[in-house]
Structures are given as structure tokens and as C-alpha cells.
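Participant: sequence isn't available, so here's the structure alone:
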């Protein structure tokens, strides 16, 4: 959000001078002078263009691109081009603030504009210095720490200097009253941050492309070799031209309907950015950010699109929040994928080295590749045949299932390793905070995936409730333990009021009831800045059964908070899919599916969620459901067989529960995560890569537990399980898979597996599953004696 006359900028991060990604040779006098002049003219020209096409009717420019250009130029060429920033900033502001009524006002105007220009230049230089001081990789966007240093030092801290200097100069010159200092400062700062986050990564990617692709054509090549090299470079681009065209068409269409037709589809652009990251790398992703943010900005400043609002500040804050979300998400994903590629590259190098040492391994690899090719072709044929036979709704469900599997596989590595790292004693407070941020972000992404799958299953009528025995008191205590942590972090009072006549044991869908309560309590904590959240559960009435019928209890659940409240006209729409209300800063923290899913689940049970709310006072969500009451002697099997959850972090669990464990998993990253988790619990496990190896090793050795992946080469987990059922000795088989649909669980259990866990690995659920094994039940019973 930048006023027309407040066009300043912050900084972008780069590499240390000794690193080759941005080599900064000292320019000779004439080239240096030319670079300064060009930078000054570019800065001035971009500023004028931004004011004419990207400013609101109130002369507010929400994104200030000149700062992104200045920051990128400084990172590439070094401090020697900073005079160009000074001149460009001076030219960009002198015509906006110059007052020539008399010599005094003219001199004062020049001085205040000079103060703005100096602040811009100093901010750029300090941002450049901080990045060079703290960056540790060859490319700031290939590691997560590099991305965070860029976002914090260059994109956030450095613009503070710019904004402070600029607004102070305007206040001293009488252009802005001192009472408006903070508001104008924030507008100035956030527009600089947006300009740097959008344009600097894109410009740096152009520079990288030039160094790696274009400049290399003319290095150590004769003229006769240049043309063939150019053709070789362009060949992959021609092959992917259709994909590029498709991606741009989709982005332009979604951008048009979102920012020019009032359709709230703007966050659907995030999968397009993920597409660009996966297929086109840093160059494609960063330049797609420029395209998307340009469309969003041009629509918003004209009062159109998803972020359009009568309140200009709200409209622009939503726009800039959207920009920050897509930039942080895209750059973080770029870094994660880059780190993954580096790991795989090292692994590939080791594989090649081993292959060169033995012909036998080479032959085996060829056979595996051939078998994989055959299986891949078979899968393609099966998929095409199924696609013809299935209806559109089944196709959508299949697509979401596949996406869930692919997204859960890298999440398994992220969340599994983060859980292990968090328990390390060698971390400082900052590292623990960073790990918690990564963990929370991963959990948030997992919730988004599950929300999308749930809404799809509900709409297609494929969601089924799985009723089971629940010990109600224990069930509620576990929910409170989850929410208490969040309430403590925000210093809120979590008050629990449960009536004494609550039934001990009920029959309900544990997962879905927990999902609804967690969602409502999470919302209460999220939208409450201070005060309290009250969780009430009490019995409305009890219908006593007869010898031929069971008893039922009408149980009422209430969640009350002292939060921001909901406007009356929004009370009905909050239960619609993708609908979000409340303060703007909360709207980017979810999909808007939570309440819609919760309402549909409660309706399936036979109730309805209602809400009472008052702005500034708080909200109260409540629902009543009729649940079957079980005799007190019948306890939940889950509660009886599960140990104390303190064993989750017990590194001596293997001594309490001695198990011989086999892991069947073909993905090396998943192998590493599972083995590290089990080693932390004290176990030493054996690992095989497919179902055939499972059958081979179980003939030689007995195992108490087999953790079985489903999708494996040569023989999958389902087929391997069927063979194990026919063997003399049958281990306890736990499915451990990224296939997370309810139908996947039924398939695993129908095949003869004893238990089911979905990826990412949840250590608590894994420990509970181990305790449910025959050995675990024996140990548990002996301990009770």
C-alpha cells in the first residue's frame, strides 16, 4: 500500500561476494557510470509507470516495483551502483513533492526529497550487507534458511530504514502531519516489502538464466558451434511450449475471474505456482509470481476482484497479504525441492559410483528399470480404462486421492524428521522456534489436504460414519490437551464445564466428532485476542432403553469465546464452503472449509450447528446430538489397549515392549523417517524394498510386527499380505501408507492387515498401534496384574 508520492523501496537478498551465484567484479569507470545512469533511469521509469497504471483513485500504490529493480541491481553489481539508486529515487519523488512557490519552499522540497532518496539508498545498502553477512548457500533460494534470511533482512528489515527516513522527511517538510506518521509509515513499508518480494527474485532468476544458459553459449565456443548450441538450448523449451501455454492460460483465466469478476478463486492460483515450481524451477515460479501479482494489483486498484472493498485499507491489506502468502509459499517450496534435489543428486552420484564398480549391479538395475517400465505402462493402461468407465465425480475423487498421496509423501519426511529434531537437546531457542514453525506449517498443509478430501467425499456422498465405543471422559480430556497448548500460547483462559451426568461410554464416530470439536475450538482460540474460551458439555436428556432397545443420551456441546465476533449478515454464510469472515488477518490461515465440513458431519449424525455472535463481544457455537449409551462395563477397545501416551517420547519403549519389526517401504526418504522414529523409541528394524523381499525374509526370520507400505514395485503390500496369511507364521501387519482415503483403509483391512496408519507418520498413533499388537496386549495385561 504505497501512496502515489511515497514510492520507495526495501531490499532483496543476494549472495556473499565470494560466492559465484552473484559474482560482483568491480566495474571500470565508464561501465560503472553507464550502469548508474541506466539504473537511475530504470528506477524513475518504473516509478512513473507504477503511478499511472497501478495506483488507486486515492493515489495509493500497493506495490512499489522500483525497489525490487534497485535491490536486484545492487545484489548483482554491488555497492558501486548505489548512486543510481540515489538519483533514481530523487527523480521519482521530486516531481511529486516539489513546491516552487518561492525559493524557500523550493529548497525545502529538494531537501525533503533528498532525505527520501538517501533513506532509499541506505536501506538498499544495508539490506545488501545483511544478506551477504548471513547467507550461507550458493543461491539464496536453494535453502530454507536462505529464503528466510532474504525475507527477514532484505524484504522486511531494510525497508524499515527506507520508510522511517522517507516519512520523517515528509513530516519535517509539512507534507504529512506527525499524527499520521505510523499509518503512512506502514503504507510505505508494506508497499516496499511487496515490491521487493515480487520483482527481486524474478530479476535474479533472469540473471541466473543469463549466466547459466546464454553467457555459456559464447564461452570457449567457436562461431560455428554457437548456432548448434543455441538449437540444443531451445529444444527442451519447444517440447514444453504447450505446457507453458496451458499454465499461462489457466493463470490468466483464474486471475481474470478472481480479480475482475468478483469470484473468490484467488487461492486456486497457489496450485499453479506449485506446478511452476515443480516443472519450471526458480525462473518459471518467480516470473509467474510477477504475472499473478500484476493481475491482482491492477484489478484491486480499480476496485475489482476478490479483494475489492469499500474500505481501501482493507482491500489493499488483503491484496498484500495474498502477495506475501504466495511469495513465501513459493520461495519456501523452491528451497525445499532444491534441498531434496541436492540430496537425490548426491545419492545418484553414489549410485553411479557403485554401478561402475560391478557389472552385476548394472545388470540388476537394468532389470529393475525394465520391470518398472512394464508396471508403469500397466498402470497407465489401467488408469485410462478406468477413466473411460468412471463418471466425472469418480474421476475427481481419484484425482484428489492421488494428489493426497503425492503431497503426503514429502510431508512424511518433513513432519517425521521435525518431530525427531524437536526432541533434540542440542537446539537453541531460535532453532526450536524455527522447527516449530516448520512443523506447524506442515500440519497446516496436512489439514488443508484433509479438508479438501473431506468436502469432496461429502459432496459425492462417499463419506461414511464409523461408529465405535468411546470413553467420553478420556475422549474430552485428549481434546482439551490439544487446545490447551494453543490457548497457553495466546495467554487465554480455557474453561471446561462438563456436567456430572455425562454417560461414561457412548457409541460415535471418534474421528469425525473429534474433527468437529477441534475445528470449533481452534476457531475460538484463533479469533480471540484476549479473554477466555469456554468448552461446555452436558446432557440435555437421557432416554432409558429396555431389554430390546439401547439407551440414548442427548448431549449438548457448546464453545464460547470472547473474540472478535461475527457480523449478523455473515452468520448464515459462514457454513458455506470457502467462506471466511472476521478480521482480514485471519482469512489467509485456512481454506474456509472447516465450518462447512463440521456442519455437514453433524447433520449426518442428526444434529445442526448453530451460532450466536456479537461484534466485539464474542461468539457461541453449539450443537446437540443423540448418541447411544453403552453399559459402563463396555469400554472402548482403543482405550483399553492404548498405553499411557508418555511412551511416545520414551526412548526405552523397546525395553518395555520388545518387538522384532520389519519395514516394507520402497521410498528411501520414507525408509529414513520410519527407521529414525523407531530408533528414537529404542528399536532396531530390518528394511526391505518390496513385497517379494517381505516373503523372502519372513521365511528366514520371525517378526512380531510388519509395517507394510501399499505401493511398492514387483509386489505391492496388498499382494504380500495375502501371501503372508497363507504362511505358517503370521506377523501383526500394520499398513503404513500415503493412501489416506477411507476406502484405502477398508481395502487394507479387507486384504487381511491388522491395523492401518496413514502418512505422515504420527508418532503417537504409531506407538498406540504397536501396543495393539499381540505382544503389546500381553505386556499391557501383565502390567495391570
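Facilitator: Sure thing, it's come through. Remember, predicted model here, so these are calculated numbers, not experimental data.
Participant: alpha carbons only for contacts and neighbour counts from here, please
Facilitator: Will do.
Participant: just want the most central residue of the chain.
Facilitator: residue 445 (4.7 Å; C-alpha atoms, centre = their mean).
Participant: secondary structure element for it?
Facilitator: Applying DSSP states H and E as the criterion places residue 445 in helix 429-459.
Participant: how about the helix or strand following that helix: buried residues?
Facilitator: Next helix or strand after helix 429-459 toward the C-terminus (DSSP H and E): strand 468-471. Neighbour counts over strand 468-471 (16 or more other C-alpha atoms under 10 Å) mark 469-471 as buried.
Participant: try stretch 354-368
Facilitator: Applying 16+ other C-alpha under 10 Å to stretch 354-368 flags 355, 362 as buried.
Participant: return the distance of it from the chain's centre.
Facilitator: 39 Å (C-alpha atoms, centre = their mean, to the nearest Å).
Participant: just curious, which of the buried residues of strand 468-471 is nearest to residue 277?
Facilitator: residue 470 (44.5 Å; C-alpha to C-alpha).
Participant: could you measure from that closest one over to residue 483?
Facilitator: 20 Å (C-alpha to C-alpha, to the nearest Å).
Participant: before we move on, the earlier item: any idea how far the residue nearest to the centre of the chain is from residue 454?
Facilitator: 14 Å.
Participant: and the comparison structure, right after this:
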């Protein structure tokens, strides 16, 4: 029995590593389908592998780092020739999610995202903070190897950083819900959920393709989804809207027509960032308030039960109350 368990552990680790690597590579290739050119460098406005990496580390532990490194290596090799910059990029793309996981654990992050502090931690530590590592290392290596001019460092760095951060903000919560929390669906609201889905599917493509710049129409849908379906509804809505907006931006249509590549990147990332922050923080705040209300209701029920026992002349343990001294 002991021998079987010792043999099983390496097999499980190998399968898990290969699965993480495959998921990372698939997400990377999916993200590379939509690219923008900033100062001669090709960047992805939404890079899903960073979200996949952070979610895997939070769910399955730091042992997933090897699968992330293998997946990052395969993604980089699929678009460039091997060299020093490849090793540095892979290292940065591996260290950044690991640092994000460590910082989130340090502050007591919960994968349920049921507290406002969890949403804030994911935004400022997991996304905006940790992804500085990958963007800085990647841009520095491009300059050091002569593939990028020094004057173009900051635009490329900013685009790289925001693309990685958007992957964490949009993809990680969806994966945490799908693989970790699995909230119970409210079947009593299926008609409302169906109606919201139909409106999102119709309105979002229109808003992202219209030349009238009506992207703001997406925000009421995010608020509706957050109020009625909390994190599940808001993040799925944000994910769909971000994908459709990214497609419109890379195609140069709708509100992104007649804009330069840098202007497209700025407008797209500003919209995706504000939308992800709205969906994540609003839904986390609503969930926290609902949990607090349930706790208060439970405490009130327990207090009523205690008062009923006392009114009946018994203590909660079923013993008679202590005798009282007569008044003199």
C-alpha cells in the first residue's frame, strides 16, 4: 500500500503539470489570436494565460509553477526563435503569477471572493502589483536584445502590463468560480437569467461595433448581473464584453475606427480595466453585504430562541433559572 501511494504521487504530479501546461498553452494561443502593434512590438490587449496561471496556483498550490513554466515556454517558442529573451520572458511569466499567489495568501485571500477585501486584493496585488514583474522583465529584455528602441520602452511596458493584468482580473475569477467554489444556481430566477443573457448577447456586439461610442451601455448590464447574480453573473458578462470589445479593437471597427494603434490600446484597456473593476468589486461588495445580513438574521433567530426558553421559565440548557432573593 505504501509503495503504491509513493508511486502514485509522481504520476499525479506529472499529470497535473502537463494539464496546467496544456491549459496555459491553449489560453496563450487563444490570446495571440488578437494582437495590437505598439511602437513596433506585438502585444496582446487581453492575455488569458496569466489568469489561468494565478487560478491554478490558488486552487492547486505552488507545485503548479512547473506546468506554468512549460506552458509559457511553449507559447513563446511558437511565436519566436529560441534565445536569451525567451528564457527571460518565461521566467518573468512564471515568477509573476507565483508572486501574485504568495501575496494573496499573505493577506488571507479566499477563492470564494465573498468579501470586498478579496476583490481588492485580487485587483491591486494579484493583477496590478504582481504583473509588474512580467511586463518589466519582458520590456527590459526586448531593449537589451535590440528588438525594441529605448524610446519605445514605456508604451510597450504599459501595454504588456495592462494585458497581463486584464488576464488576471477577467479570467481568474471565472476559473475560481468554475473550478473551486461552484455556487448553487438559483433556479427560481432562470427566466431573469435567460432574459439577461439574451440582452447581453444582442446589446454587447451592437455597442462594441457601433461608431456612436455607446460602450457605456454595457455598464447597466454589469450592474444588473452583479445585483441579481453576484460574481457569477457579473464576471461572465464582463468576460463576454471584454472579448467582444477586444475583437472590435483589433479589427479597428466601431468606437476604435480612425484611431492610431496607441490610441486603440489606451481606449481598449481603459474600458476593459474599468469594466473588470466594476464587475469584480461591485459583486464582491454585494456578496459581503448579503453574507452579513444572513449572519445578523441567524443571530436574531438564536436570540429569539433563547428568549423563548427564558420566557418559558427555562434556560437554554433546559435547567430552571436560579432562585431570586425576596425584596426587603
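Facilitator: Here it is on my side, so go on. Predicted model, so just to flag it, every value in this text is computed and none were measured.
Participant: closest to residue 610 of the first structure out of the buried residues of strand 468-471 of the first structure?
Facilitator: Nearest to residue 610 of the first structure among the buried residues of strand 468-471 of the first structure, with distances taken as C-alpha to C-alpha, is residue 470, at 24.7 Å.
Participant: surely the closest one and residue 508 touch.
Facilitator: Yes: judged on C-alpha atoms under 8 Å, residue 470 of the first structure makes contact with residue 508 at a distance of 6.9 Å.
Participant: let me see the ranges of the helices in the stretch 1-150 of the first structure.
Facilitator: 29-53, 65-77, 82-97, 103-134, 144-149 (DSSP state H, counting those that start in this stretch).
Participant: out of these, deepest packed?
Facilitator: With neighbours taken as mean count of other C-alpha atoms under 10 Å, the helices of the stretch 1-150 of the first structure reach their highest mean count in helix 65-77, at a mean of 28.
Participant: what's the mean distance for that one versus the second structure?
Facilitator: When the second structure is overlaid, helix 65-77 of the first structure sits 1.0 Å from its aligned residues on average, using mean C-alpha distance after the TM-score superposition for the first structure.
Participant: so that helix matches what in the second structure?
Facilitator: Using TM-score structural alignment, helix 65-77 of the first structure corresponds to residues 48-60 of the second structure.
Participant: show me what the matching stretch is in contact with.
Facilitator: 20, 23-25, 27-28, 30-31, 63-65, 68, 93, 97-98, 100-101, 111, 126, 164-173, 175-176, 180 (C-alpha atoms under 8 Å, 6 or more residues apart in numbering).
Participant: go ahead and confirm residue 141 of the first structure touches residue 331.
Facilitator: Yes: assessed by C-alpha under 8 Å, residue 141 of the first structure is found in contact with residue 331 at 6.5 Å.
Participant: now for those two: what residues contact both?
Facilitator: residue 147.
Participant: what packs against the biggest helix by length in the first structure?
Facilitator: In the first structure, assigned by DSSP state H, the helix with the most residues is helix 312-357. Applying 3 or more C-alpha pairs under 8 Å, 6 or more residues apart in numbering; DSSP states H and E, one finds that helix 312-357 of the first structure contacts helix 144-149, helix 181-209, helix 269-301, helix 359-389.
Participant: mean shift between it and the second structure?
Facilitator: Helix 312-357 of the first structure sits 1.7 Å off on average (mean C-alpha distance after the TM-score superposition for the first structure).
Participant: on that earlier part again, in the second structure, what range does the helix holding residue 445 of the first structure match?
Facilitator: Against the second structure, helix 429-459 of the first structure falls on no residues (TM-score structural alignment).
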